[in-house]
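K.L.:
Here is a sequence with its predicted model. Questions after.
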Amino acid sequence: MRPNTLAEAVERVQLGAARDATLAEFIDAFDLAPTPAARYACLADEPATGDDPKLDALVGAMAEYLAKQHRLGRVPKWVSGPRRRLAQPWFATTEPTDAMREYLTFASPAEFASRNIFTEERPLRRARSPLAR
């Protein structure tokens, strides 16, 4: 069963579920929500912070990015917390080359780059997403 909220997804990851798969399942649930209000409800509750600063920052970026991309009209206030930002840059790829670091620095959406997370241009796209194109 896929997590229906970002807070639920984070809880599962903190309990040992695979991060990438669990967050992808959440994005699927978010994309399937029938209304903007239902989508916002998926993001509204603050996920618990834990021992993984990358996860804490990543979910802040995800929530802000999804709220803006889907034009929900507001972003949850919790995304602005200090634990939602990384002190050191994180290039979300395995062993990035200098060229890849340069590309990711340029391509990363502001919601991720402002948290010191550097990723591809459309980091949360899924096959079923209306924004996948």
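P.N.:
Yep, it's here.

K.L.:
alpha carbons only for contacts and neighbour counts from here, please
P.N.:
Noted.

K.L.:
chain center to the helix or strand containing Ile27, what's the gap?
P.N.:
Assessed by DSSP states H and E, Ile27 sits inside helix 19-32. Distance of helix 19-32 from the chain centroid (Cα atoms, centre = their mean, to the nearest Å) equals 10 Å.

K.L.:
for comparison:
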Amino acid sequence: MPPNTLADAVDSIQAGARQDDVLAEFVDTFDLASTDELRYASIEREPKLTGDAKLDALIGAIAEYLAKQRRLGRVPGWVCDPARRLKTPWFTSADASDAMREYLTFSSPGEFASRNIFTEERPLRRARGPHSTT
């Protein structure tokens, strides 16, 4: 069952579910919500800090990014917690060359870069459309 809130997603990850899968399911759930109030409600409750600095920062970035990109009119206050920021840069491309690192530095959305997370220009994009049965 897909997580209804970002806090539920973090709970699932801590229970052993695959991080990439759970976060993708959450983004789908967020995008499919029928109103902006439901979207905001899905990020409003603060997820538990996990002790994994990268995950904790990523969760803050996701909540802020979704709130701003979907123009919800507000961002949950918990995203400003210093524990949601990394002390050293994290380039999400595993084998980032110097050129790739430079690209990621300049292409990362502010919600990620401000947390020292450097990723692609549209980090939460999801494939949409009908699935082929053949």
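P.N.:
Structure's in. What do you need? Just so it is clear, the structure is predicted and the values come from calculations on it, not from any experiment.

K.L.:
ok, back up a step: and the helix or strand just after the helix holding Ile27 of structure 1, what other elements does it pack with?
P.N.:
Next in sequence after helix 19-32 of structure 1, counting helices and strands by DSSP H and E, comes helix 36-44. With contacts taken as 3 or more Cα pairs under 8 Å, 6 or more residues apart in numbering; DSSP states H and E, helix 36-44 of structure 1 sits against helix 6-14, helix 19-32.

K.L.:
just to revisit the earlier point, quick one: the helix holding Ile27 of structure 1 to helix 6-14, angle?
P.N.:
160 degrees (axes from the mean of the first three to the mean of the last three Cα atoms, to 10 degrees).

K.L.:
mean shift between helix 19-32 of structure 1 and structure 2?
P.N.:
Helix 19-32 of structure 1, aligned to structure 2 and superposed, deviates on average by 0.4 Å (mean Cα distance after the TM-score superposition for structure 1).

K.L.:
which part of structure 2 lines up with that helix?
P.N.:
With TM-score structural alignment applied, helix 19-32 of structure 1 matches the range 19-32 in structure 2.

K.L.:
May I see the buried residues of that stretch?
P.N.:
Neighbour counts over stretch 19-32 of structure 2 (16 or more other Cα atoms under 10 Å) mark 22-31 as buried.

K.L.:
Likewise for stretch 5-20 of structure 2?
P.N.:
Going by 16+ other Cα under 10 Å, stretch 5-20 of structure 2 has these buried residues: 5-13.

K.L.:
which two from those end up farthest apart in space?
P.N.:
Between any two of these, the greatest separation by Cα to Cα is 12.6 Å, found for Thr5 and Ile13.
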